[in-house]
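*Asks:* quick one: sequence and predicted model below, then my questions.
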Amino acid sequence: MTENGKAFTGSPLFANRCAGVLLHPTSLPSSAGFSSGDLGKEAYHFVNFLADAGFTIWQMLPTGPTHGDLSPYQSLSAHAGNPDLISLDALVERGWIAADDPGLHSKERSERQAARQRAEKRFFASTQHDSQLHQQYQEFCQANATWLNDFALFLSLREHFHRKPWNEWPLEFVQRDTTSLNEAREQFAEQIQFYCFEQFVFFQQWQDLRSYARKKGIYFFGDMPIFVAHDSADVWAEQQSFRLDDQGNPLTVAGVPPDYFSEFGQHWGNPHYDWERMEADGFQWWLARLRSQLNLFDLIRVDHFRGFEAFWEIPGKVKDARQGRWVKAPGKALLAACFKEYHSLPLVAENLGVITDEVEALRQDFSLPGMLVLQFGFDGNAENPHLPHRHSLLDVIYTGTHDNDTTVGWYQSLSQTSRKQIDEYFFHAQDTMPWLLIKAAFASVSRMAIVPMQDLLELSSEHRMNMPGTTDKNWTWRFSWDQVPENLAVKVHKLLALYGRLAK
């Protein structure tokens, strides 16, 4: 397959027409009563639903450990898994948690962490007479030592210092004094072991689920934020790779100028990379980050891809995103290094928002599929790239994303003029929303179409996942199986067959 005259060297998932569902694992039903889904039996149930409906792709948001605001885009680590996704029921089956453990049915994160701590004690007791299990744990720790050791120490210190950001810790820890760090590793050895255990369990459960999904013909589509959180193990451990002062404070931070989602722009607060230093060592930090993602996913969305061409730089002490400026980034050199290391790199570029010709040229230089969102198409401009007649083979088509309103909510908010345009564009079709847009996504010429679970369930605005530029009531949506119509899988399967999107 070629795109713009270039051979496509990315994911084989684009070799045929296919479709998928966007649902973060935290949005799965929780059989244990916790306020978040996990990697347990409901995740397997969801894989079965995807397979029965004829889907091929399960797209997720970033799966790293979150801060208190639960945003998966501001993670404590670019490599680690979110321990909240660990299935406690699965730990009961392994005999590491008692069947009547109080954490099993608690909605409190602290109670569930306490249950995992009890599981850790039983786990290490069992490794004393199970050499194979002990070896698996040791091999995991050794294989991931380049990030795991710093991550476990970071969490231990963060708890010790009352969860303050690392740049507010005592200076010897901010500046990573070797003697102080070695003493801390001894002082917090038990906590460090617990955090390593959590990661071992997360990755074990993840790979079990991924293996099951693969047997069902389902592939995992992940999401890699271009920036990392300032208060993260990554920035603390690799300060030389970021633009920071001697106290660990960001000299400049990331965000975006005013756009479709926010009239005042967005101030994300992520520290910017020291691109010159990263380029000097061949972008080793990025190669390691991609290695971790490739161990989790079959396809990876690069969030805010345009930041590889130019990024919005806001002075570190300024809170108004409008006071930023565009600064060029070495995206071509970075992507060349990444594709040299990983020849068939399965990336998708998130190229939404105000995208320049230079950004699109960078994407096309590496034949990266981009994203198109049907909700963005109906502004009265026949040249709008989000309209179906403008799609190409290597676009990934969405009805909406995690940042959009649900399709029902979006349609209800439209003016009569916009509704009339949609009606005329789709030949006065009798389908109601969201199915009109879902069918348009499936019918698109593009090889891959993704539909948020909220749209499949015909849900309204109160079920949206995120409202960009806000901090309240985001990232907490979950569905329940009683919201799923009994014939939904059959209905979708027929549509995917009609539009040639069933697995070959």
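*Replies:* Noted; the coordinates are in hand.
*Asks:* alpha carbons only for contacts and neighbour counts from here, please
*Replies:* Will do.
*Asks:* after the biggest helix by length in the chain, next one along is what?
*Replies:* Of all the segments of type helix in the chain, defined by DSSP state H, the longest one is helix 189-215. Following helix 189-215 in sequence order, the next helix or strand is strand 219-225 (DSSP states H and E).
*Asks:* angle of that following strand against helix 189-215?
*Replies:* For the pair strand 219-225 and helix 189-215, the angle between their directions (axes from the mean of the first three to the mean of the last three C-alpha atoms, to 10 degrees) equals 140 degrees.
*Asks:* what's next to the following helix or strand past strand 219-225, contact-wise?
*Replies:* In the C-terminal direction, the helix or strand that comes right after strand 219-225 (DSSP H and E) is helix 233-237. Defining contact as C-alpha atoms under 8 Å, 6 or more residues apart in numbering, one finds that helix 233-237 is touched by 76-78, 150-151, 154-155, 166, 174, 228-230, 241-242.
*Asks:* how does it look with 7 Å?
*Replies:* By C-alpha atoms under 7 Å, 6 or more residues apart in numbering, the surrounding residues in contact with helix 233-237 are Leu76, Ser77, Ala78, Asp150, Phe151, Phe154, Trp166.
*Asks:* same deal with stretch 26-41?
*Replies:* 25, 42-43, 84-87, 89-90, 104-107, 205-206, 477-480.
*Asks:* please pick the buried ones from these.
*Replies:* 25, 42-43, 84-87, 89-90, 104-106, 205-206, 477-479 (16 or more other C-alpha atoms under 10 Å).
*Asks:* structure B:
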Amino acid sequence: MMEQMKQRGSGVLLHVTSLPSSYGIGDMGSGARAFINFLAQAGQRYWQILPLTPTSTFLGNSPYSSFSAFAGNPLLISPERLAADGWVRLADIQQGASPTLDRVDYEAAEALKRRLLDVAWERSKDALDGDAGFAAFVRRHGEAWLNAFAAFSVLKERFGGAAWNTWPREYRDREGDALRALRAEAGPALRKVCFEQYVFFSQWDALREYCRGKGVSIIGDLPFYPTYDSADVWEHRDIFQLDERGEPLKVAGVPPDYFSETGQRWGNPVYDWGVLMRSGYAWWVERIRHNLLLADIVRLDHFRAFAGYWVVPPEEETAMNGEWETGPGESFFSVLRESLHDLPIIAEDLGLITQDVIDLRLAFDMPGMRVLQFSFGPDTGESVNSLHNHCVNSVVYTGTHDNNTTLGWYEDDLGDEGRARLGEYAGHPVGARDVVRQMMRLALMSPARICIMPMQDVLGLGAAARMNTPSMPQGNWGWRVPPRKLSPRVADGLRRMCALYGRC
């Protein structure tokens, strides 16, 4: 665990897409730096983000569904930085500038970023041979993931966006002759994909360095399962439970519980942990190592699956008729610790967690998550999410990206009994006017070393500002910080509250 994680501190959850900008979507430009300045002024030590991998309107723009577990999302590339770094001219980006909207316009942003990256490529492609930074980037990432991602991207465009398992057999099965022919005939297109990734990682590296200069650490997010139609599954079929044609033998999900009578059938392919173990978990070690190039700390989503995970036959429409399989457990984290020497990891251990999951987390001293919105049901006294049951080695949230905003939760989800219970817990009536501040105070006074608050709660916003509703496939991931809300007044108020509870 990194040394900073042993200190008491707080931070804000805000994805890059939600930042202010004039280009349809938050990006790595001036809006990101203004937000980092806001965090520093507010005494915050952490900026928590969502996955940075490519998104698709076809997949609902979810950062948890991507064509790659390694690549960066071109939509997050800043036009301002493109111009500042000399890839395009100011006139090029001025054509696409518009007032900052309160929602992400994914289609407009994609059209704009595609046009600008096309311009950047045309103006730079002949000079890349002399670009030492580009050459070093390709050497560092080529064999690990970049070459396969470039081939996957080019083939996906060639075949009209169709899933890789429907491609002609020679490409579906990655036959050597077919891939060599692709490299020969599509060299410029492959190189262009690599160039776009070089631009993304160059901008992110500069932004992360800016964070360091302001004393802000980034908490990244790593989904447990990759998307089936991804470069990762296409390249590494052997580490998943697939048949000879690449079709899933089993798919991922979670069993029926209090929240869903039929469980959740996610549909992702599940790992073949035996194959992974024999390789020394090479793909997973590289994946986490890669994510630690992007962030100082990584939140491991669906941590419980490292102990045991639910699998469902692919023909089933729900997750009811599944079964548990044993995860890699301590074997995996022992290899990971030996390879990385430090495990700056937050274990997402929400939901119905069994003792083997708890024991695994404790064995490697990883903090778990506690969410206050989950603590005011009938089991307040016993709930691990209740303030009085928090432990020091944990991370407390008012809510996560999957929760309603705190004000929206109070007004729409909590109910009369829950509101009464919250008032009893606080020792005084709590209403809509003060519930956000009260919940933030409870989180900040927690013994948990790290406290994270969604930006929506810092601003006291209602349900219209919710980032994601898990059961809703479309209409999520669109919220953005309203213009001029990152004010010195808000920053000073947050700093004072955090200082009161020893977090800055």
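*Replies:* Nice, thanks for sending it over. All of these numbers come straight from a predicted model, not from anything done at the bench.
*Asks:* any idea what the TM-score is?
*Replies:* TM-score of the superposed chains, computed with TM-score structural alignment, normalised by the length of the first structure, equals 0.94; 487 aligned residues with a C-alpha RMSD of 1.6 Å.
*Asks:* excluding its backbone neighbours, what's nearest the residue mapped onto Tyr342 of the first structure from the second structure?
*Replies:* Structural alignment (TM-score structural alignment) places Tyr342 of the first structure against Leu340 in the second structure. Using C-alpha to C-alpha, 6 or more residues apart in numbering and skipping the chain neighbours, the partner closest in space to Leu340 of the second structure is Arg289 (7.3 Å).
*Asks:* just Gly493 of the second structure next, same as before
*Replies:* Nearest residue to Gly493 of the second structure in three dimensions, chain neighbours excluded: Ala42, at 7.6 Å (C-alpha to C-alpha, 6+ apart).
*Asks:* how near is Gly213 of the second structure to Gln48 of the second structure?
*Replies:* Using C-alpha to C-alpha, to the nearest Å, we find Gly213 of the second structure at a distance of 17 Å from Gln48 of the second structure.
*Asks:* which of the two has more neighbours?
*Replies:* Under the criterion of other C-alpha atoms under 10 Å, the comparison of Gly213 of the second structure against Gln48 puts Gln48 first, with 24 against 12.
*Asks:* mind listing what the counterpart of the more buried one in the first structure touches?
*Replies:* Residue correspondence to the first structure (TM-score structural alignment): Gln48 of the second structure is matched to Gln59. By C-alpha under 7 Å, 6+ apart, the residues touching Gln59 of the first structure are Gly20, Val21, Leu22, Leu23, Phe220, Phe221, Gly222.
*Asks:* by neighbour count, which of the residues you listed wins?
*Replies:* Gly20 (26 neighbours).
*Asks:* against Phe221 of the first structure, how distant is that residue?
*Replies:* Using C-alpha to C-alpha, one obtains 9 Å as the distance from Gly20 of the first structure to Phe221 of the first structure.
*Asks:* the strands in the stretch 251-400 of the first structure, which residues?
*Replies:* 252-256, 266-271, 299-303, 310-315, 325-328, 347-349, 370-373, 395-398 (DSSP state E, counting those that start in this stretch).
*Asks:* sec struct for the most centrally placed residue in the first structure, please.
*Replies:* The geometric centre of the first structure, computed from its C-alpha atoms, lies nearest to Pro62 (C-alpha atoms, centre = their mean), at 2.0 Å. Applying DSSP: H, G, I helix; E, B strand; the rest coil to Pro62 of the first structure yields a three-state assignment of coil.
*Asks:* you'd agree it is up against Phe220?
*Replies:* No - with the criterion set as C-alpha atoms under 7 Å, Pro62 of the first structure and Phe220 do not qualify as a contacting pair; they are 11.7 Å apart.
*Asks:* how far away is the aligned partner of Val235 of the first structure in the second structure from Ile239 of the second structure?
*Replies:* Aligned by TM-score structural alignment, Val235 of the first structure pairs with Val233 of the second structure. Separation of Val233 of the second structure from Ile239 of the second structure (C-alpha to C-alpha) stands at 8 Å.
*Asks:* about what we covered before: want to throw the strands of the stretch 251-400 of the first structure into CSV with distance to Phe124 of the first structure and mean neighbour count?
*Replies:* Shown next, in CSV, are the strands of the stretch 251-400 of the first structure (distance: least, C-alpha to C-alpha, whole Å; neighbours: other C-alpha atoms under 10 Å):
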stretch, distance to Phe124 of the first structure, mean neighbour count
strand 252-256, 42, 24
strand 266-271, 37, 22
strand 299-303, 34, 23
strand 310-315, 46, 22
strand 325-328, 50, 13
strand 347-349, 38, 23
strand 370-373, 46, 23
strand 395-398, 45, 26
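*Asks:* of these, which approaches Glu3 of the first structure most closely?
*Replies:* Closest to Glu3 of the first structure of those is strand 395-398 (C-alpha to C-alpha; 10.3 Å).
*Asks:* which other residues reach the next helix-or-strand element following that closest one?
*Replies:* Following the chain from strand 395-398 of the first structure toward its C-terminal end, the next helix or strand by DSSP H and E is helix 407-412. Identification of contacts with helix 407-412 of the first structure by C-alpha under 7 Å, 6+ apart yields Thr399, Gly400, Met433, Pro434, Asp455, Glu458, Leu459, Ser460, Ser461.
*Asks:* same question for stretch 247-257 of the first structure.
*Replies:* Contacts of stretch 247-257 of the first structure with the rest of the structure, by C-alpha under 7 Å, 6+ apart, involve 167, 174, 243-245, 265-272, 312-316, 321-322.
*Asks:* how about stretch 319-327 of the first structure?
*Replies:* Contacting residues not belonging to stretch 319-327 of the first structure are listed as 255-257, 264-267, 310-315 [C-alpha under 7 Å, 6+ apart].
*Asks:* counterpart of it in the second structure, which residues?
*Replies:* When stretch 319-327 of the first structure is aligned against the second structure using TM-score structural alignment, it corresponds to residues 317-325.
*Asks:* what number of residues lie near the counterpart of the residue nearest to Leu340 of the second structure in the first structure?
*Replies:* The alignment partner of Arg289 of the second structure in the first structure, by TM-score structural alignment, is Arg291. In terms of burial, Arg291 of the first structure registers 13 neighbours under the definition other C-alpha under 10 Å.
*Asks:* distance of Arg291 of the first structure from Val373 of the first structure?
*Replies:* Counting by C-alpha to C-alpha, the gap between Arg291 of the first structure and Val373 of the first structure amounts to 29 Å.
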